[in-house]
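Engineer: Kindly generate the corresponding structure for this input.
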Amino acid sequence: MGDVVSLLGRILNAIILAFVVSTFVVTQPLQAAPFAAIVMDGRTGEVLYEKNADARLHPASLTKMMTLYIVFQEIEAGRLSLDTKVTVTKYAASQPPSRLGLKPGQKIAVRYLIRAAAIKSANDAAAALGDHIGGDHATFAKRMTRTARQLGMDNTTFKNANGLTAEGHLSTARDMNNLGRHLFYDFPQYYHIFSRRTADAGIAQVANTNTRFLDSYEGADGIKTGYTRPAGLTYVGSVNRKGFRVIDSIMNTENWQADHKALVDWAYKTYEETERYPAQTVLGTAQVAGGERNTVPYAAEQFFHVLARPGQGRSTIDFIAKGELAAPVSIGQAIGEVRVTDAEGFTQTIPVFATEAVEKAPMMAGVSPGFDGRTVIFGGALFGGFLLVRRRTRKTYARLRY
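Structural biologist: You can find the predicted model right below:
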């Protein structure tokens, strides 16, 4: 009888435990992936706003930005051309929608695959490009991850060329924003593809997945939309307005258009371009040793600017010499960099060059570069002092002798 009671007690305890556990699971659901966003000054990379920007999330078709970045690298290196014919693999042809409609063994030019991947977001086109460059999708994915590291995308790992959900295929809003900036500045000659409304993709006419927003939002010119069920809606956008560019990334949202508009409108309302320095604007002068004059003006080769909130003070510009600067100095010679720090503490580092030539001083013409004018002056003073002491010594000796 006691054994039966003991057994019934254990069964009752198990039922109670199961009820408690099931109640906890029902009332404590798995933590949902967070909404993530970041807004940057497109030129400098200064972060204007961020939320969960380093959360690792599914990027969906934002992945295709990296696929295209590597395609552009290959074209610039001469290993690929827009007319190169790609043979479509079985793997590429088997990719689910969105699709261009490629068939195994089909040959198609790189230019058409670029248009399909960038404009229609065709998964088969992106996979075909990856297989052609990498040999297979796994090898190409490793190339994508290596390239991500080279671009400073430290929290991104790719597993395929198109962004379809795969274990470990993750990125962040910050990394995707940096990739968008690199696409714009590293390959400006190809960037226009992201704002084209339609294009001939060889076997079909393709329409931009972002046409409505590009047409309705002032200054919008790209870059990429994405969606899978695990990723939610994702977007990397670029807007050029009021003379400066803002790039933003949004991940895991339910309405990327509303979020993108709110973020970018806020950025342009909150920040303004308070300082603008056109290319070759003289920023200051640097000290030169051993020259016919002791300073040389310097400038930045490219335009740069400073964004700030209205009413903030001006930035500071500090010159950092590239070693000891000694004559001769030629026009266009790289002589160092300037560090421009705004009122919020953001610093951008900009290479500078000499805008004028400085020849060696006449007395320095035959002196090695290791010596400067101060060395000669100091040596001359020592020699003059030696002659003076020697003359006085000779006079003293003469008085003692006579």
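Engineer: going forward, measure contacts and count neighbours with C-alpha atoms only.
Structural biologist: Fine.
Engineer: What residues of stretch 100-107 count as buried?
Structural biologist: 100-102 (16 or more other C-alpha atoms under 10 Å).
Engineer: gap between it and the chain center?
Structural biologist: Its chain's C-alpha centre and that of stretch 100-107 lie 34 Å apart, by C-alpha atoms, centre = their mean, to the nearest Å.
Engineer: now stretch 55-68
Structural biologist: Centroid separation between stretch 55-68 and its chain, computed with C-alpha atoms, centre = their mean, is 15 Å.
Engineer: Now the terminal residues of it, how far apart.
Structural biologist: Using C-alpha to C-alpha, to the nearest Å, the end-to-end distance of stretch 55-68 comes to 24 Å.
Engineer: and for comparison, fold this next one:
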Amino acid sequence: MKKFLIVLLTLVMITPSLCITARADLELASPSTILMESSTGKILYEQNADEQRSPASITKIMTLILIFDELSKENIHLTDEVTTSAYAKSMGGSQVFLEEGEQQSVETMIKCIVIASGNDASVAMAEHIAGSEAEFVSRMNARAKGLGMENTNFEDCCGLTESTNHYTTAHDVALMSKELITHYPQVLDYSSIWMEDITHVTKQETKPFTLSNTNKLVHSYDGCVGLKTGSTSIAKYCVSAVAERDKIRLIAVVMGAPDYKVRFSDAASMLNYGFGICKLYVDENKKNPGKIDVKGGTKKQVGCTYEGEFRYLDTEGKPLDQIKKVVKLHKNVKAPLRKGDIAGKAVYTLEGSEIGHVNLVYDKNVPRAGYSHCLKEVWSCFLMAA
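Structural biologist: Below is the predicted model:
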């Protein structure tokens, strides 16, 4: 017994992530789940998170990533009109009943996808962006690979397929959810809408249609702001739920739940657990970290700034008010220097141990001083001495 306790203690000490999972006494009915903090990517709980399963409509998270990629590149715009093809209209499952030839704006299509899980809207957007759903799916798989989604393969853009070659994992769903809400947080403005009317305008008629959010946690769970649900006979019931409290944003993924109530209750249980153990430290003191002397440059000094925000997630009840920061700037730097190059780092420690750092970068270019610049400096000094 004594040897067993020693081995167990050793495992806990060398695998802190396992320790977090072990402390969670969650009675979940879903076979595959994961809970992730979005800003750090820290996994707070997982259960069969790398098991390949059919994702149903949470496939559309990747579809949304590609849509927002195109918006960020200005290849498309929210006001652009998208025309529904006969193929897009033919989609079954969850749909918003777009007619062939019907035009809706990109923004309306996004709402149809993220609020009402419209398969027809997803295919219409795929065709609008890539020319065909097949080409769009190829881009989805390439994007997934770039995110490190090693256990994922898509065969359509909406999750309607029942092919065994269309699969992902709870862990991979968390990764793509993190990518979407981190780089394109505006998607949460859409996914948090409970109900909204759109207007179908066709040759036959003009009529309103109400989009109702398929994610009931938006209405019932404090802080839930999205993200996406899905269900088919093979996938059963899935959800990737995003919730925010006290600057902490969590992603709870449930796959294969036996019914729609269980997927939401399991997601809520994980979110409750996460908010119960998490404390987040964010360094909001970003005053100028100082200037650095430059040798051989057109300027004698250069300023620097923080490359990004420092965030530290605690799940062990540590005294975050005791976090200390030390700024370490490079010395004896020589021109040329480029704006954005590393100038040093801000190191954060807690209880004597480093918990992370943020790079400091030069805030402007400093070219090497040429002959004309040196001559100008000498002449300036002469005039001042005269």
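Engineer: care to give me the TM-score?
Structural biologist: For this chain pair, the superposition-based TM-score is 0.72 by TM-score structural alignment, normalised by the length of the second structure; 328 aligned residues with a C-alpha RMSD of 3.9 Å.
Engineer: hmm, back to that, which ones among the buried residues of stretch 100-107 of the first structure are found in helices?
Structural biologist: Using DSSP state H, no member of these falls in helices.
Engineer: need the strands for the stretch 101-250 of the second structure, in chain order.
Structural biologist: 103-105, 195-201, 206-212, 224-232, 236-245, 248-257 (DSSP state E, counting those that start in this stretch).
Engineer: those helices in the second structure, which residues are they?
Structural biologist: Under DSSP H, the second structure gives helices at 2-14, 16-23, 60-72, 86-89, 106-114, 119-130, 133-146, 170-183, 187-191, 217-220, 260-277, 371-385.
Engineer: how about those helices in TSV, adding distance to Ser353 of the second structure and mean neighbour count?
Structural biologist: Output for the helices of the second structure, formatted as TSV (distance: least, C-alpha to C-alpha, whole Å; neighbours: other C-alpha atoms under 10 Å):
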stretch	distance to Ser353 of the second structure	mean neighbour count
helix 2-14	16	11
helix 16-23	16	14
helix 60-72	37	20
helix 86-89	56	18
helix 106-114	43	24
helix 119-130	48	25
helix 133-146	33	18
helix 170-183	28	22
helix 187-191	36	19
helix 217-220	39	18
helix 260-277	21	20
helix 371-385	46	11
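Engineer: Out of those helices, flag the one nearest Gln52 of the second structure.
Structural biologist: Evaluated over those, closeness to Gln52 of the second structure peaks at helix 170-183, with 8.1 Å, by C-alpha to C-alpha.
Engineer: Where in the first structure does that closest one align, residue-wise?
Structural biologist: Taken onto the first structure by TM-score structural alignment, helix 170-183 of the second structure occupies residues 173-186 there.
Engineer: Counting by contacts, list what the lengthiest helix in the first structure packs against.
Structural biologist: The single longest helix within the first structure, with elements called by DSSP H, is helix 373-401. Helix 373-401 of the first structure is packed against no helix or strand, with contacts defined by 3 or more C-alpha pairs under 8 Å, 6 or more residues apart in numbering; DSSP states H and E.
Engineer: Buried residues, it. List them.
Structural biologist: Applying 16+ other C-alpha under 10 Å to helix 373-401 of the first structure flags Gly373 as buried.
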